[in-house]
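Enquirer: sharing a model prediction with you, sequence too.
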Amino acid sequence: MKAITINRYGDKNVLEEQDVAFPVPTRDQVIIEVYAASVNPIDWNIRNGLFKEMLRFSFPIILGWDVAGKIVEVGSDVTNFQVGDAVFAKPALSPNGSYATYTAVNSNYLAKIPENLSFEEAASIPLAGLTAWESLVKLTNLQKGEKVLIHAGAGGVGSLAIQIAKSIGAYVVTTASQANEEYVKNLGADQVIDYRTEDFEQVLHDIDVVLDTIAGETLEKSCRVVKPGGRIVSILGNPDQTLADEYNIKVSGYWVFSSGFGDDLKQVAKLLANGKVKPQVGHVFDFTEENIRKAHELSESHHAKGKIVLKMK
């Protein structure tokens, strides 16, 4: 079958089309014919070797950890899905990702695609949607009426996090460029801070929750705008506990690849089905070696609005 693989670590040019073996499901897996996938920063961070010591993958590596498609085969222990089901998932972190025409996924990572979504829209959701959902709902327990700061609101995670926070009933503050101000307001942001001309640390105080998607100096400044007892979650590693102690706040890091997430994805699917959350597909690329290189280049620029989707069918 066709896949886009890497056979060494490096820049976008190491992405290449390759014929690989058709996946064989374990007892608790299904085989999905991939209709669409999407590009996330984890893809090109693995491609450039950032996680090579931690992951120890053998080449060739098929990147991609968002998938939407139809089930064509089920393992012997799978009882809650069947051939023909339209599903989406954030597969387990393995060297056999979704930049391929078929992929194997554990059944506990799956959810059925809401009928009001296309495959491209569905593929844009799992990793970013689960990151936003679990950060706001599970890790920080965001409540109705609380004030949340979401950094980079126009990005893949931020654009979904704004909508999830509004569905909870929170007051949403976000950082974005002036060019994206109307976009994030339409998503539900109550207050927008232009990160190019304003210092959010000088504008904000008494924030209950921060979703940090940037880290570094932004994370440190975020600690100073959170009220005592407030919560910060960073999707870019574990924050320094000394900052939490200094400002009397709770900080945590988020890693989306720790276990199966089918139940949480079903909760996100409910929000999608009732229109409380809408997919934010900013760019669609057909499934070719050249186009995936372009998609990676765009993602690495940090100027993509919404999600970058790969269309297989």
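Expert: Perfect, thanks for sending it. Numbering: from 1, shown residues only.
Enquirer: when you work out contacts or count neighbours from here on, use the C-alpha atoms and nothing else.
Expert: Fine.
Enquirer: show me which positions of the helix or strand where residue 210 lies end up buried.
Expert: In this assignment (DSSP states H and E), residue 210 forms part of strand 207-212. Neighbour-count burial for strand 207-212, counted by 16 or more other Cα atoms under 10 Å, picks out 207, 208, 209, 210, 211, 212.
Enquirer: before we move on, what about stretch 132-152?
Expert: Neighbour-count burial for stretch 132-152 flags 132-136, 139-140, 142-143, 146-152 (criterion: 16+ other Cα under 10 Å).
Enquirer: strands - which of those residues land there?
Expert: Cross-referencing those against strands under DSSP state E gives 147, 148, 149, 150.
Enquirer: what residues does the second one make contact with?
Expert: Under the criterion of Cα atoms under 8 Å, 6 or more residues apart in numbering, the contact list for residue 148 reads 142, 165, 170, 171, 172, 173, 207, 208, 209, 210, 211.
Enquirer: repeat that with 10 Å
Expert: Residue 148 makes contact with 136, 142, 162, 165-166, 170-174, 206-211, 226, 230-232, according to Cα atoms under 10 Å, 6 or more residues apart in numbering.
Enquirer: in helices, which of these fall?
Expert: Here DSSP state H is the test, and the contacts of residue 148 give 162, 165, 166 as lying in helices.
Enquirer: below is an additional structure, to be compared with the one above:
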Amino acid sequence: MKAVIINEFGGTDVLKIEEVERPVPAADEILVKVYASGVNPVDRVVREGGNDVLRPYLNLPLIIGWDASGIVEEIGSNVTNFKKGDEVYGIPNFPGNGSYAEYIAAKASQFALKPESLTFNEAAAIPLTGLVAANSIFDFGKLEAGQRVFIQGASGSVGNFAVQFAKVKGAYVIGSCSTDNIEFVKQLGADEVIDYKTQHFEELLQDIDVVFEASSVRDNNERLKSIAVLKKGGIFISANVDFPFDDAVKEAMEKKNVKGEFLAAQTNHLTWLNQFTQWINEGKVKVTLGKEYSLEEVAEAHEESETGQVRGKFILEVRKEN
């Protein structure tokens, strides 16, 4: 089978398409015939050698990519929740061999039946970013109906799901984004949208229950502003696990009795994947695709995604749908 493999860490030139043996599923695994894989910021981080959190777990050679959608080709002897031919999506083997490949073997617990209304490309846009959003605002942020949440980077691949999930739960949602994306974020359901290029959120907001740093901006001075808009006892969650809180941020959180959390690891995979499927099938959540690339265009996909000027999820189309 074809797969995108890195044999060394570095720039996009280390992304090589090679012929490798098709994996064999273990007893608790399924073999998925991959149709599409999402392209995520963490793919670049791993390609370049990881950060302090990931580096100890990375072993070369490595197939990257951790959003997959496809069809079950084989099931392990202990798998009872899937059968051959099921259309599935999930987050396979992070941070081990991933989904930039024609087939992948992964634990059945990392997959769910894909939403019926979605194409494979659309389904591959959901798992990793959806899980980051749900873990952050619900599992860590404890967001409840009626609470006020401020989502920074609301138009991004994580932020746009966070906006929609928070609305489904009945929260009051405030998002920040660039001028060009204001209408997009409003269409996602945000109750208020702040243009970070022309407005200062710290002058507009107060008594926020949860702030979610879904933006790729890494600036502890901006975090101080976020803490200032939280109510006492509020919660600040960051998806930027590679950028720690500095002493000033820690002091500000302690003074205001604010809890700060990093999303270091994804949890509750199957529970949330099944929830996403339900919400999408009910029409409560929609998927926004960015550009779609072939497996052979993987370097171009990485280069474009690294510009940061992205709305929606970039997709590697591993094979065409029939």
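Expert: Okay, I see it. These numbers come from a predicted model, not from an experiment.
Enquirer: nearest to residue 311 of the first structure, out of the ones in strands among the buried residues of stretch 132-152 of the first structure: which one, please.
Expert: Distance to residue 311 of the first structure across those (Cα to Cα) is lowest for residue 150, with 29.0 Å.
Enquirer: counterpart of that closest one in the second structure?
Expert: In the second structure, the residue paired with residue 150 of the first structure according to TM-score structural alignment is residue 151.
Enquirer: could you verify my assumption that its match touches residue 173?
Expert: Yes. Counting by Cα atoms under 10 Å, residue 173 is a contact partner of residue 151 of the second structure at 7.5 Å.
Enquirer: redo the ones in strands among the buried residues of stretch 132-152 of the first structure as CSV? Include distance to residue 25 of the first structure.
Expert: Shown next, in CSV, are those (distance: Cα to Cα, whole Å):
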residue, distance to residue 25 of the first structure
147, 45
148, 42
149, 42
150, 39
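Enquirer: closest to residue 63 of the first structure among the residues you listed?
Expert: Using Cα to Cα, residue 150 comes nearest to residue 63 of the first structure of these, at 27.6 Å.
Enquirer: contacts only, for the match of residue 150 of the first structure.
Expert: By Cα under 10 Å, 6+ apart, the residues touching residue 151 of the second structure are 137, 158-160, 162-163, 166, 173-177, 190, 193-194, 210-215, 237.
Enquirer: rerun at 6 Å
Expert: Residue 151 of the second structure sits next to 175, 212 when contact means Cα atoms under 6 Å, 6 or more residues apart in numbering.
Enquirer: again, but for residue 111 of the first structure
Expert: By Cα under 6 Å, 6+ apart, the residues touching residue 111 of the first structure are 87, 88, 262, 266.
Enquirer: most surrounded residue in those?
Expert: Greatest neighbour count in these, by other Cα atoms under 10 Å, goes to residue 88: 34 neighbours.
Enquirer: chain neighbours aside, what residue packs nearest to it?
Expert: Once flanking residues are discounted, residue 88 of the first structure sits nearest to residue 68: 4.2 Å by Cα to Cα, 6 or more residues apart in numbering.
Enquirer: the strand holding residue 210 of the first structure vs the second structure, average distance?
Expert: With mean Cα distance after the TM-score superposition for the first structure, strand 207-212 of the first structure departs from the second structure by a mean of 0.8 Å once superposed.
Enquirer: ok, which stretches of the stretch 151-300 of the second structure are strands?
Expert: For the stretch 151-300 of the second structure, the strands defined by DSSP state E, counting those that start in this stretch occupy 172-177, 192-195, 208-213, 230-238, 259-262, 289-294.
Enquirer: what's the closest of these to residue 39 of the second structure?
Expert: Nearest of those to residue 39 of the second structure, taken as Cα to Cα: strand 289-294 at 9.7 Å.
Enquirer: what span of the first structure is the closest one aligned with?
Expert: Going by TM-score structural alignment: strand 289-294 of the second structure matches residues 281-286.
Enquirer: average offset of that stretch relative to the second structure?
Expert: For stretch 281-286 of the first structure, the mean deviation from the second structure after alignment is 1.3 Å (mean Cα distance after the TM-score superposition for the first structure).
Enquirer: in that stretch, what's buried?
Expert: For stretch 281-286 of the first structure, the neighbour count (16+ other Cα under 10 Å) marks 281, 284, 285 as buried.
Enquirer: excluding chain neighbours, what is closest to the last one?
Expert: Meaning residue 285 of the first structure. Per Cα to Cα, 6+ apart, closest to residue 285 of the first structure is residue 310, 4.9 Å.
Enquirer: check for me that that neighbour belongs to a strand.
Expert: Yes. Assessed with DSSP: H, G, I helix; E, B strand; the rest coil, residue 310 of the first structure lies in a strand.
Enquirer: corresponding residue for it in the second structure?
Expert: Under the alignment (TM-score structural alignment), residue 310 of the first structure pairs with residue 316 in the second structure.
Enquirer: and that match, what is it in contact with?
Expert: Shown in contact with residue 316 of the second structure (Cα under 6 Å, 6+ apart): 36, 37, 292, 293, 294, 295.
Enquirer: change it to 8 Å
Expert: Counted by Cα under 8 Å, 6+ apart, residue 316 of the second structure has contacts 36, 37, 38, 39, 100, 121, 292, 293, 294, 295, 298, 301.
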